[in-house]
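This is a predicted model, with the sequence first.
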Amino acid sequence: MSLGAGQSAEGTNAGGIFVQFNQDCTSLVAGSSNGYHLFALTPDDGVEEIYASRSGQDTCLVDRLFSSSLVAIVTVQAPRKLIVCHYKKGTEICNYSYSNTILAVKLNRSRLIVCLEESLHIHNIRDMKILHTIRDTPPNPRGLCALSPCVDNCYVAYPGSSAVGEVQIFDAVHLNAKCVISAHDSGLAALAWSQCGRRLATASERGTVIRVFAVPTRERLYEFRRGVKRCVAIACLAFSACGALLAATSNTETVHVFRLGAAPAPGEAEDGWLGWLASAARAGAGLLPAHVQDVLAQGRAVAAARLPVTGHRAVAAITSSPRAPRLLVATSAGVLYVYALPAEDGADCALLHEHQLLRPDATAAAAPRCYAGAVRGPDAPHTESARAEQLGAALESSPPRGPFDLRDHKHFPPMRGADDDAQ
């Protein structure tokens, strides 16, 4: 669920803002030309900025570990270096340099994954040591990869081919290849894990068909047709926390929402000409060519959201609020749109709020913010004990596994000022 800025990272939108939801979609991170920013998603459909680094460095990748203080960043000035920070203290915990440009960074409570164009590096989140390197992967210039949020099914998915939609599944805990999924005939464009880590959604470069597979059995569970009029570039796939809904953004103005297991009950009518054809196909099963039956059997979007402004790459999240489920769409223009999901299938999502997070042309002029904690330089040495102590401190504020309540302010502790830190 990410989009990038300034380089060929996953979801790149050159000249824009990098935006990404955290693993449980309770907060949002943004990288700008002047640093990185953390936002809390409030229960009243609002957004609250809880931190701004104001480092003066153009941040092209940033990821926050759930609601903890641990943040991983990559800058345009040093695209081969990963910096791990404790944002509340304003300190750098450690940094690692790689042989090539870092294209994507993924985190869960057990592992940190760094994706280069032809390799993947797996770190232990507790001490940041490299546990394993997957070398000589097929060329992956967009840094396409996905890490399951669930440590019980800690799988990494990445392209197994640059020509066809083959997905390699790697077990990041036991450090072995799990399975290979032949997902599409054309190259992969998007990957996303469900919260439980047992379902993987895929989309190809053609952008018309989205599939959901069971892992590690490789069974194709669902198939959705995004549209029949044109091929598009899928930018993001995102499951809801319950796994019942799947959102897809693309280079068009429409964000589609699909319901898993939403096939009509026997005798229930489907609207539109495609529904009529599907009903006819079921009535004459076995009389039509197999590929025609496959197309007619594909599910369709149960809801759609229309973005007010086009031309910007977008990422989505489906969250549960005290009121009702919400569809959130963040764009590389630094805008977050909040939509209400309709009660009835087939209706459009109503736009409730539009939040301006950052402006691409204004972030560089923002005033710097000072912190009491001494910020280590990117090349400062770190002892093993000091690194372990800072990693432990950054991780300990992460809430325990289980459901997250957006109404609980302990998940988003207030940012202390410099005077508070000095006491």
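Thanks, I have the structure now. Numbers count the residues shown, from 1 in each chain.

From here on, just use CA atoms for contacts and neighbour counts.
Fine.

and stretch 233-246, how far from the chain's centre?
9 Å (CA atoms, centre = their mean, to the nearest Å).

Give me the nearest residue to residue 299, chain neighbours excluded.
residue 224 (4.5 Å; CA to CA, 6 or more residues apart in numbering).

contacting residues for residue 333?
Counting by CA atoms under 8 Å, 6 or more residues apart in numbering, residue 333 makes contact with 16-17, 312, 358-360.

Give me the distance between it and residue 32.
11 Å (CA to CA, to the nearest Å).

Overlap of the contact sets of those two?
If you check residue 333 and residue 32 against CA under 8 Å, 6+ apart, the residues they both contact are 16-17, 358, 360.

For those, which single residue is the most surrounded?
Neighbour counts for these (other CA atoms under 10 Å) peak at residue 17, which has 34 neighbours.

from what I can see that residue touches residue 34, true?
No. If you go by CA atoms under 8 Å, residue 17 and residue 34 don't touch, sitting 10.6 Å apart.

adding another structure so you can compare the two:
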Amino acid sequence: MINFILNTEMINSEDIGNRILKVAFNQTNDLLFVGTTKGFRIIRTEDCKIISRRDHEATTYFSGGFTCISPMFSTELLCLVGSPGNSIYPPNIAYFWDNQKEDFKGEIRFRSEVKNVLLRRDKAVIVLEKITYVYDLLILKATDSIPTIENENGVAAVSYDRDQFILASLQTTHGHVKITNYYDGEVKSGLIHENPITLLALNFPGTIGASASEQGTIIRVFDTKTLQLLHELRRGTSPAQVSSIAFSPNCHHLLASSNRSTIHVWNLKAPTPQSAGRFSRFLPNYFQYNRSLAKLSLKPEVSWTCPYTVNVGPIGCFIDETNFILAHLDGNLYKCKIRDQSALIIQETKSFLDSNEIIIEGNREWESFA
């Protein structure tokens, strides 16, 4: 676990140190990618070891940093998008970087900022504020474009199965999603939330989707082929911004994290409240949603963020049906477990930051050490 030392001397400096801009797991959840204000680093989730670092003067690094870092499984190919403060790599260009050869393999330029990039082995989905593109990775040529409502959060999700290419995107009306299956040509669209959607997620083959709105109190789980609602999951009663949604490998569980640094986990195989039969119609709506089996609260002492940071809270992923990992903006990786279907416990905490890294908060300087 990382510790912090407070330097009580007054510091008058505009240097914000090396801050976190974006954290993302790869598709198999064995690597964590961290975009920082000075570049990026790659961490092995098994032991939290930094296996590649491109945000230090002693290595190939990129001043200004990246607000989007999109991996392709465990390959050396990454897609990088610069932060608004990056004068060398602007945020309207998607750069394709070979981390082994330390070289850019290509780039795609747009007239507006790139909000998100999702990589499959054969395709790249690039999300702009009002349009989502699908590109063939081999020739970097657009094969489809989908007009959307304003999409500042870069909302979209893709399947990663080789035999299923399913894209979940926003439509031109708030609360509506569009599901496109590029292998069989089927397109399904409809209303999922009354409020604007801020997050979409798919399971690995893309057969099941989940969504959260700007209200953040309800997670809706649906069949992507029919858009039939499968579950309505109660996250809480107070508004929150959901920062990640993840399915377990066999879809027995689902987790959601938020900007309140809380993590909820639901058992998707548990009976729904509607099984209460004829009495359920007398219950208020609050009692008719699936309640989480457990909740975990993380209270970070310090957050390594800045105005350009994309993530609003921790992100999570499952290792197996009962074990999951959380990457937090406090610079720690938390290994957690579902215990007895009634509690979430933290089994291990490790820092994905280096020794002696500095963070400056106003007139305070924090120094980390392992």
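Here it is on my side, so go on. Predicted model, so just to flag it, every value in this text is computed and none were measured.

re the thing from before, show me what the residue nearest to residue 299 of structure 1 aligns to in structure 2.
Residue pairing (TM-score structural alignment): residue 224 of structure 1 is matched to residue 233 of structure 2.

Work out for me the element that match sits within.
strand 229-234 (DSSP states H and E).

re earlier: list just the nearest of the shared contacts of residue 333 and residue 32 of structure 1 to residue 212 of structure 1.
Nearest to residue 212 of structure 1 out of those is residue 17 (CA to CA; 29.3 Å).

What lines up with that closest one in structure 2?
In structure 2, the residue matched to residue 17 of structure 1 (TM-score structural alignment) is residue 21.

and if you look at residue 208 of structure 1?
That one, residue 208 of structure 1, aligns with residue 217 by TM-score structural alignment.

Likewise for residue 59 of structure 1?
When structure 2 is aligned by TM-score structural alignment, residue 59 of structure 1 is paired with residue 66.

Against residue 38 of structure 2, how distant is its match?
Counting by CA to CA - residue 66 of structure 2 and residue 38 of structure 2 are separated by 8 Å.

Contact partners for the nearest residue to the match of residue 59 of structure 1 once chain neighbours are set aside?
Spatial nearest neighbour of residue 66 of structure 2, excluding adjacent residues (CA to CA, 6+ apart): residue 82 at 4.2 Å. Each residue near residue 82 of structure 2 by CA under 8 Å, 6+ apart is listed here: 64-68, 89-93.

Then residue 115 of structure 1?
Contacts for residue 115 of structure 1 were tallied using CA under 8 Å, 6+ apart; they are 102-105, 121, 143-145.

For the residues you listed, which PyMOL command selects only the ones that are buried?
A single PyMOL command selects the buried members of the contacts of residue 115 of structure 1 (16 or more other CA atoms under 10 Å):
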select buried, resi 102+103+104+105+121+143+144+145
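
sorry, back to before: tell me which of residue 66 and residue 38 of structure 2 has more neighbours.
More crowded of residue 66 of structure 2 and residue 38, by other CA under 10 Å: residue 66, with 31 against 22.

Checking the residue of structure 2 positioned farthest from its centre next. Helix, strand or coil?
Ranking residues of structure 2 by C-alpha distance from their mean position (CA atoms, centre = their mean) puts residue 278 at the top, at 39.7 Å. Secondary structure assignment for residue 278 of structure 2 (DSSP: H, G, I helix; E, B strand; the rest coil): helix.

and it, how far is that from residue 50 of structure 2?
Distance, residue 278 of structure 2 to residue 50 of structure 2, by CA to CA: 56 Å.

What's the match for residue 142 of structure 1 in structure 2?
Residue 142 of structure 1 maps onto residue 153 in structure 2, by TM-score structural alignment.

which ones are touching its match?
Counting by CA under 8 Å, 6+ apart, residue 153 of structure 2 touches 115-116, 198-199.

let's see it at 6 Å
For residue 153 of structure 2, the contact set (CA atoms under 6 Å, 6 or more residues apart in numbering) is empty.

Good, we can wrap up now.
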